[in-house]
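>>> Pasting the sequence and the predicted model now:
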Amino acid sequence: MALLRFKALERANNRSRIKVESPGKISEYFGKDVFGLPQMRGLLAPGYYKKVKNAIDNGTKVDPDTADAVASAAKSWAIDKGATHYTHWFQPLTGATAEKHDTFFDYLTGLENFKGSALVQQEPDASSFPSGGIRSTFEARGYTAWDPSSPMFVYGVTLCIPTIFVSYTGEALDNKAPLLKAVEAVDEAATKVCQLFDKKVTRVKASLGIEQEYFVIDKALYASRPDLVMAGRTVFGHNPARGQQLDDHYFGSIPPRIYDYMKDFEKEALKLGIPVSTRHNEVAPSQFEVAPVFEDINVATDHNSLLMDTMSKVAERHNLKVLFHEKPFAGLNGTGKHNNWSLITNTGVNLFQPSNSAKENLLFLTFFVNTIKAVHVYADLLRASIASAGNDHRLGANEAPPAIMSVFIGSQLNHVLDELEKRGNVKVEKGDNMYMKLGIDKIPQIILDNTDRNRTSPFAFTGNKFEFRAVGGNENPASPMTVLNAIVAEQLTQFHESVNKEMKKGTEKRLAIVSVLRKYIKESKAIRFEGDGYSDEWVKEAEKRGLSNINDSPRAFDAYLNKESLEVFGKHNILSQTELEARNEIRWESYIMKIQIESRVMGDLARNHIVPTAIAYQNKLIKNAQGLKDLGIKNGEVLNTIQVISDHISTIKREVHNMIEERKRINKIENNREKAIAYCDDIKGKYFEKIRYAV
């Protein structure tokens, strides 16, 4: 194995750069492989175009005639770009995307053909996709259905059609369907609240910008590490003398080979309509980041999955490997996917953007306070939404936010909320002057960057948006975004009802709004935290505040099935109890499989590579000790080293054996939740660090 690694290192050092020409003006190729509204406008009759646009903007259904027209236009456009096949591109509960390619060519007519029925719906084999017990293995039927709100695109020689994926009996088997429902719920709830301020608001769209962190290493070095290949992370390793402690990699000059790779994948992404905007070195060696501009949340999540796939494929031609695992290397920064979320009205107002108008700032405060309240009430559910085996290795270490959910808003906004809470017994006069008397006059002074940045906060307000920093780098962002939009929709619904109750009592509308907000500020105060989320003091303080600290995923997943969560998802028609229970079965099973794989690769490397190498070294020392003795030279230090190595070898062999036996016991457990907890506590918790240290 050591020889393999030396050869890999030699190959990596001798790589020649894959030179990439200057991409040129982005305006000349951005979205060239996308079949979106601009392309439809040029190829569809005005009536059909209007119907499709209405479907995208307002969620109306596409009739069969319009579907046929879109299919015909998409086929012609795609074939002109070299496409020979089409596929329904969907996101099953595997954590990856899926696709089944069908040819445009009709062997009966000898012509290319693509009907609206094939565009709107297909039937992929659903038997091998995770269903959590909803479907038996022999019950294979499942359906994909076109999502017009996310544009089609040509990828290679295939027209890709973004779709949802549901079972034969109608349950969602993907990440997109629940997100679409959650976005619809927050649209409805937010619009009602906005109309308390402005009747012109008829729609509210969730907007998202996803910062994607990633590591890049040479392909040969990756292939020389079975743990990286099998588990996505190094289960063994030794901290280098020089890691990230000098912070000299962060925002530094981008290495030429990586720079070529970045230019290459960015051009491919831009052609697919992914608006990548920012690139830079991250903190850890070989770690980098790419970030797009904000998009509609559904499109943004689709684009993130497509971007990760594009990055991986382009890396191949540069003899590189991209790592998205949340913690590929112990002791270095992990990989996050920072989700920057906001709500935008159809009138162009960012509801999280402070203004110099008192009236507009009351609107800002309304959504600001309700979001904080939602996070406080459903903190455990939000924690569950970012739980995974990979993220368990990351959360709470090396600049990753802790598992304790909290909200950072900055000292200025903290002061504003405190002032508003305190002045509850101030006599209030009607009219605009009431804002002054309530201390809201401080709000108009807020500028865009009204807060500092707190890298230790899992959920931070950053000026005109909330940044959900705890999402794992390898995870589909649709899951946490489904939860976030669902809980905010529920909180806004409750707020609207509370304000209406106050108004029915005769309270003036604006006073009723302020009264309810003040109540929410007081009730959710515990979730606001401005300090160091890494500190031990915060763990103690969070406990005093009654905040949960759920450190492992198997137990975190329970929050999906508590009474409050079931009510939220059911009330807003996002996921049924059956679907939630099934998804938790999938989550627990996935956790089991990933820890099991890590355990197996750890045992294999230790027994078949580490121990033989250690014994070979030990035998050399034994010969050395004997030679020293024959020469009459003291050999005590060598004998001590032999003993230390022997002790470590014994530890490795014993603990690996015990771990394997423990796996055999745990594998007999039938309940997935109990089995996942056992893998967490009795395999990962009991053996991983002990074996790693001995190695």
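Cool, got the structure. Numbering: from 1, shown residues only.
>>> rest of the way, CA atoms for contacts and neighbours
Noted.
>>> How about residues contacting stretch 322-336?
Defining contact as Cα atoms under 8 Å, 6 or more residues apart in numbering, one finds that stretch 322-336 is touched by 212-217, 228, 232-234, 237, 239, 243-244, 283-284, 311-312, 315, 390-391, 393-394, 397-400, 469-474.
>>> Could you measure from G439 over to V216?
Note on G439: its distance to V216, by Cα to Cα, to the nearest Å, is 50 Å.
>>> Is F153 located within a helix, as I assumed?
No: using DSSP: H, G, I helix; E, B strand; the rest coil, the assignment for F153 is strand, not a helix.
>>> So T163 belongs to a strand, correct?
Yes: under three-state DSSP, T163 sits within a strand.
>>> give the contact list for it.
Contacts of T163 (Cα under 8 Å, 6+ apart): 88-90, 144-147, 176.
>>> Leaving out the residues flanking it, which one is nearest to it?
The shortest distance from T163 to any non-neighbouring residue, by Cα to Cα, 6 or more residues apart in numbering, is to W146 (4.4 Å).
>>> Just flag the most distant two among the contacts of T163.
The distance between the two most remote of these (Cα to Cα) is 13.0 Å, for H88 and K176.
>>> Of those two, which one has the most company?
The neighbour comparison of H88 against K176 (other Cα atoms under 10 Å) goes to H88, with 29 against 26.
>>> Could you find the closest non-adjacent residue to the more buried one?
For H88, the spatially nearest residue (Cα to Cα, 6+ apart) is I161, at 4.8 Å.
>>> Which positions within the helix or strand that contains N584 qualify as buried?
Remark: N584 resides in helix 577-605, with elements defined by DSSP states H and E. Of all the residues in helix 577-605, those buried under the rule 16 or more other Cα atoms under 10 Å are 579-592, 594-596, 598-603, 605.
>>> let's bring in a second model and compare:
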Amino acid sequence: MSHLSELFGSMVFNDAVMKEKLPHATYKLLKKSIATGQSLDLNVANIVANAMKDWAIEKGVTHFTHWFQPMTGVTAEKHDSFISPTGDGQVIMEFSGKELVKGEPDASSFPSGGLRATFEARGYTAWDPTSYAFIKDGTLCIPTIFCSYGGEALDKKTPLLRSQETINKQALRILRLFGNEEVKEVVTTVGPEQEYFLVDKELYDQRKDLIFCGRTLFGAKAPKGQELEDHYFGTIKPRVAAYMKDLDEELWKLGILAKTEHNEVAPAQHELAPIFTTTNAASDHNQLTMELMKKVATRHGLVCLLHEKPFAGVNGSGKHNNWSISTDTGVNLLDPGKSPRENPQFLLFLCAVIQAVDDYQDMLRLSVATAGNDHRLGANEAPPAIVSMFLGDELTEVLESVLNETEYDKKEKINMEVGVHVLPRFSKDTTDRNRTSPFAFTGNKFEFRMLGSSLSVAGPNIVLNTIIADVLEQFADELETADDFKTALHDLLRRTLKEHKRIIFNGNNYADEWVEEADRRGLLNLKSTPEALPYFVSEKNISLFTKHNIFTEIEMRSRYEIMMESYSKQINIEALTMVDMVKKDILPSATSYIKELCDTAVAKKQFTPLATCSFEEILVTKLSSLCDQLYKKTEELDGLLLHAKEHTEVCDCAMFYKNEVFAVMQQVRGLADELEVNTAKQYWPYPTYSELLFSV
């Protein structure tokens, strides 16, 4: 592409556009407002709104929307046109500062966890000037927060912005202790790697489970899966490559830094990785990325599946959250430098992360808890549900030397020897990587690997920002009052490592031995969403988030209700879909095949009494037994769904779905999948795994 520089960000009202379109004084006032967090004067907002409107109209736009992120996990928008009547039967195109900074969507129809009753409809959206406006599908989209009439946050952006302010405040306190007065702002950055599946749309349209649930509820394993490991990083097929090219262009128009794309482990699975950016922008960009992945797929006769486990028997999809913390002067505070043992500032920030992850394992685990993600965690394809940290040999040895007050024998760089002299010489890293760790240090950032592929990255990063800010505050409180800073710092580092080193594990997180070892260390193992979510409203965690003004207690309890209800609703939808598929499609198809087998046996006997019918007799007997069992189990599942309505408390209801409903769903699936492998292809009502995974 010859004009990539012109394409990139062409649909974004970014800093370069604002410099061009706004009067210099207005531009400076807007930038000052963003930098200081002060409200924008309405007169300034009017000028910005008019310039934004003119820019959008130049690109053929007629409508605008406040683009926000309610608790549904996806984005929301209500479109309004720029037209305004003139009184003479004509219209002009107008967009005021008031329309830019505030909107009023209906708040009662979004998840609120009891914060809003149906008759209490008023809600507000408010412009987030730290996130650029953009054009999508011919509409000017203005990123906003979303709150209720009472001011409670009903979205994911508001608490994320609060968490960023909190970690900025506490990190600056630490930097001042080291004599750093130049830094004015500290930001966290994120680069979320996005895994996904692509399937043929014609096949997708024949699967009710994919349409209603995003995953296959039935499906026998294909003869070939991922066991040959030939798909990972393999040659990208032409149809997929065309999709990726189209997707890149759409993302680049929106200023999204799509960088890396490749085949993932499972057949039909792929990954897109962006360059990191500020956490707020990264969260917005990832929501747009997921939306565009689906839209672009339809242009190519494909469907993009973002469910964590669309297919049993092959790897599911995650979203690796690469988190770091940096200054406005360009310094990465998690960069150990050449001599981490002699870098006390780095060691202090590292110890803050270690303590935060140990103290708030529960919050990190529940921040990724969904019905879909429960299929992955602990299944030897993703990290276990046990939170731990990987630091690698070098950093672990550095910390051991700090803890034990011993000299550190610095590792020297070693040149790689591969036995081919013509190849360029390069040095290998001083430590390996660990792909089984939930929270791994990867050079100058932490890779939080537990996120599910469909999850908004806002939630986990709210937690990361807040828990680390909380520990930084504790450190600052202690060190600011110390008589001797160096001695206090030395003692603080040693004490932190001694009290929290249990969270560090550099071994195989998939091994059964680690589960036993983690239990001995006292680490939590919250295997499912209903087991994890109650920790959100524990006294410790309510105190944490209310102390830092990330959530009010009411906001936390409402989110707990929403997350629990979402889990139950998802399992309920899947169970209802299962019942529908069995009764309307699978059993009728299987009995039709049984009838053909019976008719064939009768025809053979009529043709000649000497003909044997053992094949038909055995298979009819087997299929009939499976149909009977499947029908009984499906009826049992149907009955459980009626009983589920009796559970009015959200936690009890979710546990019932997990322990009772989901358990029977697994049995229904087992019977149906056995029916599939014994039923002639022309009778089976759905495309098989062989077709779905290998057709693109």
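Ah, there it is. This is a predicted model, so every value here is computed, not measured.
>>> Superpose the two chains and report the TM-score.
Superposed pair, TM-score by TM-score structural alignment, normalised by the length of structure 1: 0.91. Supporting alignment: 654 aligned residues with a Cα RMSD of 1.8 Å.
>>> Let's see which of the contacts of T163 of structure 1 end up in strands.
With DSSP state E as the criterion, strands contain 88-89, 144-146 from among these.
>>> Quick one: map the residue nearest to H88 of structure 1 onto structure 2.
When structure 2 is aligned by TM-score structural alignment, I161 of structure 1 is paired with I142.
>>> sorry, back to before: what's near enough to touch the residue nearest to H88 of structure 1?
86-89, 119, 146-147, 151-153.
>>> what about it, distance to A126 of structure 1?
18 Å.
>>> element containing H320 of structure 2?
strand 319-327.
>>> What's the first helix or strand after that strand?
Next along the chain from strand 319-327 of structure 2, counting by DSSP H and E, comes helix 344-359.
>>> That next one aligns to what range in structure 1?
Against structure 1, helix 344-359 of structure 2 falls on residues 362-377 (TM-score structural alignment).
>>> what's the average distance of the helix holding N584 of structure 1 to structure 2?
Here the mean offset of helix 577-605 of structure 1 against structure 2 after fitting is 0.7 Å, by mean Cα distance after the TM-score superposition for structure 1.
>>> what angle separates the helix or strand just after that helix from helix 577-605?
Counting by DSSP H and E, the next helix or strand C-terminal to helix 577-605 of structure 1 is helix 611-630. With axes from the mean of the first three to the mean of the last three Cα atoms, to 10 degrees applied, the angle from helix 611-630 of structure 1 to helix 577-605 works out at 30 degrees.
>>> Other residues contacting helix 611-630 of structure 1?
Contacts for helix 611-630 of structure 1 (Cα under 8 Å, 6+ apart): 634-635, 638-639, 642, 645-646, 649, 652-653.
>>> give me that answer again for 7 Å
With contact meaning Cα atoms under 7 Å, 6 or more residues apart in numbering, helix 611-630 of structure 1 is reached by 634-635, 638-639, 642, 649.
>>> Now the buried members of the contacts of stretch 322-336 of structure 1.
212-217, 228, 232-234, 244, 283-284, 311-312, 315, 390-391, 393-394, 397-400, 469-474.
>>> which ones among these are found in helices?
228, 311-312, 315, 390-391, 393-394 (DSSP state H).
>>> which part of structure 1 lines up with stretch 240-247 of structure 2?
The aligned range for stretch 240-247 of structure 2 is 258-265, by TM-score structural alignment.
>>> if we can go back for a sec, pretty sure the residue nearest to T163 of structure 1 contacts S117?
No: checked against Cα atoms under 7 Å, the pair W146 of structure 1 and S117 is beyond contact range at 10.1 Å.
>>> out of the two, which sits in the more crowded spot?
Neighbours per residue, other Cα under 10 Å: of W146 of structure 1 and S117, the larger number sits with W146, 22 against 13.
>>> Quick one: residues contacting that one.
Going by Cα under 7 Å, 6+ apart, W146 of structure 1 touches 119-121, 161-164.
>>> hmm, which of those are the buried ones?
Buried by 16+ other Cα under 10 Å: 119-121, 161-164, out of those.
>>> Taking those residues, tell me the two that lie furthest apart.
Most distant of the buried ones among the contacts of W146 of structure 1, by Cα to Cα, are L119 and I164, 12.4 Å apart.
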